[in-house]
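1. Fold the stuff below for me.
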Amino acid sequence: MFFSLLLLFGLFYHSHSGNKNLPVTGKRDGNLTLLCEIEDKQILHVELFSESGTIDVCQTEGCSERVSKTAACDVLIKNLSFSDAGKHTLRVYYSNNQTSVAQNKERIYQIHIYDEITVKTGKPIKLHVLMSNAHKVEKNSSEGWKKVWERGHGLWSDRMNVSDGDLIIKAFTDNDAGTYRVLDAEDETLITVNITESDTKLKEKLDKDEDKTNHTEEHGIWIWPVVVCSLILVLIGIGFFISRWHRNRNVSQDSVQERSVVLEKLNPNPKCD
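-> Below you'll find the predicted structure:
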């Protein structure tokens, strides 16, 4: 009896765990590949479905369509947008070697799209995140996640507007900076947007520092020749002074010798006391 219950539990767990959504993440405007990871080699066809309907998938190799099949049954999505967020079902049709009847397998993915935005203070910002499957928008704060919008309730802040699927911040301030996430009705994360303030003050400081550096370099270009010329003039002055001193010294010695000769001529036989 225990073994039978254990077997039933194992079958139940296996059947449900196989249907668990596979989380995948991609950056807005980037690419994302949904890996099917099916070992069957006889892949005939793949189909992709979102919550809003069927998505056209190019089935040929090397096609330029935004959504295309790659490898055996993987699906590549190019140029991701926020509208790609949410549940996607990949259905793979393959041929069993033992029968000519086509069979299929499914995999369900939970696609999460993230983006990073830099905004100048005082400027409005539009976040096109209020998709049909969006249930609420939250902002991260020191006190945890706080609601800023909820379907059926509306906005939680008078500094925001909603228009045509856009969540609009009227005039951005540093208090608006942070991480915003969009959740579906099952609290699965659809979109994450990290908003930072454009650091214009830092840019101005860097520009000033660069100007100072350039000015210092320009100042150094002309100050070194002045220093060298000054040093040369000092050395010339010292050399002139030493030369003048030696010349005066030689003149003095010649004068002493001349005086001695004159005295000797005037008094050729000096008397000793």
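2. make it CA atoms for all contacts and neighbour counts henceforth
-> Fine.
3. burial of residue 158, as a residue count?
-> 9 (other Cα atoms under 10 Å).
4. first vs last residue of stretch 108-128, how far apart are they?
-> End-to-end distance for stretch 108-128, by Cα to Cα, to the nearest Å: 25 Å.
5. Next, the buried residues of that stretch.
-> 108-115, 119-121, 125, 128 (16 or more other Cα atoms under 10 Å).
6. starting at the chain centroid, how far to the helix or strand hosting residue 209?
-> Residue 209 belongs to helix 200-266 when assigned by DSSP states H and E. Distance of helix 200-266 from its chain centroid, counting by Cα atoms, centre = their mean, to the nearest Å, is 56 Å.
7. What is the subsequent helix or strand relative to the longest strand seen in the chain?
-> Looking across the chain with DSSP state E, the single longest strand is strand 102-119. Later in the chain than strand 102-119, the nearest helix or strand by DSSP H and E is strand 125-127.
8. and that following strand, what other elements does it pack with?
-> Where contact means 3 or more Cα pairs under 8 Å, 6 or more residues apart in numbering; DSSP states H and E, strand 125-127 is packed against strand 166-169.
9. what's the next secondary structure element after the strand it packs on?
-> Going down the chain from strand 166-169, the next helix or strand is strand 178-183, by DSSP H and E.
10. Packing partners of that following strand?
-> With contacts taken as 3+ Cα pairs under 8 Å, 6+ apart, strand 178-183 sits against strand 136-141, strand 189-197.
11. For that strand, list every residue counted as buried.
-> For strand 178-183, burial by neighbour count (16+ other Cα under 10 Å) applies to 179-183.
12. Could you also give me the structure for this next sequence, so I can compare it with the first?
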Amino acid sequence: MILLLLLLLLCFISYSGSSTKPVSGIKGGIVTLSCGSEDREIVAISLFSVWKHIPVCEERNCSGRVCKEGSCDVIINDLIYSDAGKYFLYVYYSNDQRELERQIREYHLHIHDEISVKKGEQLKLDVVLINADKVERNSRSGWTELWRRGHGVRGHGVSSDRLTVSDQTLIIHEFTVTDTGTYRALDSNNEALITVTVTESVLDSKGNLSDTEHRPVDYWILPVGLTVGLLVLITILIYRRLHRDYLKRESTEFRDQKTVGV
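-> Alright, predicted model coming up:
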């Protein structure tokens, strides 16, 4: 009987789809899946990923990670890598004829992160998600494929004996400065799921950045220093030239005065 009622209910539900909306957030941060619905009488909402239904807390003071805000917006708190991917928000509302309608909003969530690794340690990236098709690293020659589903570890750009995959983690052993850069995991549609910027961490015994740390300022100190030095040198040469001309002029005037006096 319940199944029959559900089937009858679905007969009165009309479907309206929309294109995928890209959204992005930082790991540990917050992202909003905005439904953008007009001022209608919202009856219910449901959130799904490709794999499962995701419960949404609709209470005023939610303690969960996924909460409803306003009429139908959904907030995801404390973002983690596995949150990346496709989402479908079902919004049920009553139209002017008091008929139940359904709209579906589709989202693609992209997670960003930044990590720092000491030389010689392991670089661990939990980016081999169930919906990830490949992992790439941005190098001087462009994006280099490190792993692809069904092909295992390729290790292009990284020595294969230093690159392994365990569960959902891509591991680069004995991290070096050449392993720094941007890593990303992409799905089967070549859409970015996770992007991680990896830098080298160089700390002294007190935990502070040492003089060997490659800071961005290092890249402009040299050209600025050379420019300032060149300007100082030109100023000194001009001063010397003017001073020499002044002394020569004074000497000439003195001799002329002496000659006239004689």
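13. Superpose the two chains and report the TM-score.
-> The TM-score (TM-score structural alignment, normalised by the length of structure 2) is 0.69; 190 aligned residues with a Cα RMSD of 1.9 Å.
14. Out of the buried residues of stretch 108-128 of structure 1, which is nearest to residue 188 of structure 1?
-> Lowest distance from residue 188 of structure 1 to those (Cα to Cα) belongs to residue 110, with 8.1 Å.
15. coming back round to it: any chance of the helices and strands packed on strand 178-183 of structure 1 in JSON lines, with mean neighbour count and distance to residue 75 of structure 1 too?
-> Compiled in JSON lines, those are given as follows (neighbours: other Cα atoms under 10 Å; distance: least, Cα to Cα, whole Å):
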{"stretch": "strand 136-141", "mean neighbour count": "19", "distance to residue 75 of structure 1": "29"}
{"stretch": "strand 189-197", "mean neighbour count": "21", "distance to residue 75 of structure 1": "19"}
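16. Figure out which of those strands is closest to residue 62 of structure 1.
-> Comparison of these against residue 62 of structure 1 by Cα to Cα identifies strand 189-197 as nearest, at 29.4 Å.
17. mean offset of that closest one relative to structure 2 (after superposition)
-> In this overlay with structure 2, the average offset of strand 189-197 of structure 1 from its partner residues is 0.4 Å by mean Cα distance after the TM-score superposition for structure 1.
18. In structure 2, what range does that strand match?
-> Here strand 189-197 of structure 1 aligns to structure 2 at residues 192-200, judged by TM-score structural alignment.
19. With stretch 35-45 of structure 1 instead?
-> The aligned range for stretch 35-45 of structure 1 in structure 2 is 34-44, by TM-score structural alignment.
20. related to what we said a few turns ago, identify the farthest-apart pair in the buried residues of stretch 108-128 of structure 1.
-> 108 and 121 (41.0 Å).
21. related to what we said a few turns ago, if we compare the helices and strands packed on strand 178-183 of structure 1, which one ends up closest to residue 46 of structure 1?
-> The minimum distance between residue 46 of structure 1 and these falls on strand 189-197, with 24.1 Å, by Cα to Cα.
22. what packs against the closest one?
-> Partner elements for strand 189-197 of structure 1 (3+ Cα pairs under 8 Å, 6+ apart): strand 102-119, strand 178-183.
23. Check the mean deviation of the shortest one from structure 2.
-> Just to be clear, that refers to strand 178-183 of structure 1. Mean for strand 178-183 of structure 1 is 0.4 Å (mean Cα distance after the TM-score superposition for structure 1).
24. can you check the longest one too?
-> Once superposed with structure 2, the aligned residues differ from strand 102-119 of structure 1 by a mean of 0.6 Å; criterion: mean Cα distance after the TM-score superposition for structure 1.
25. what's the angle between that strand and strand 178-183?
-> Orientation of strand 102-119 of structure 1 against strand 178-183 (axes from the mean of the first three to the mean of the last three Cα atoms, to 10 degrees) gives an angle of 150 degrees.
26. what range in structure 2 matches strand 102-119 of structure 1?
-> Strand 102-119 of structure 1 lines up with residues 100-117 of structure 2 when matched by TM-score structural alignment.
27. Would you mind measuring from the closest residue to residue 46 of structure 1 other than its chain neighbours to residue 78 of structure 1?
-> Setting aside the residues directly before and after it, residue 46 of structure 1 is nearest to residue 92 in space (Cα to Cα, 6 or more residues apart in numbering), at 4.5 Å. Applying Cα to Cα, the value for residue 92 of structure 1 to residue 78 of structure 1 is 20 Å.
28. which one of these two has more residues nearby?
-> Taking neighbours as other Cα under 10 Å, residue 92 of structure 1 and residue 78 compare with residue 92 leading, 22 against 17.
29. Which helix or which strand is home to that one?
-> Applying DSSP H and E as the criterion places residue 92 of structure 1 in strand 86-95.
30. next one: residue 68 of structure 2
-> strand 66-69.
31. Going along the chain from that strand, find the next helix or strand for me.
-> strand 73-76.
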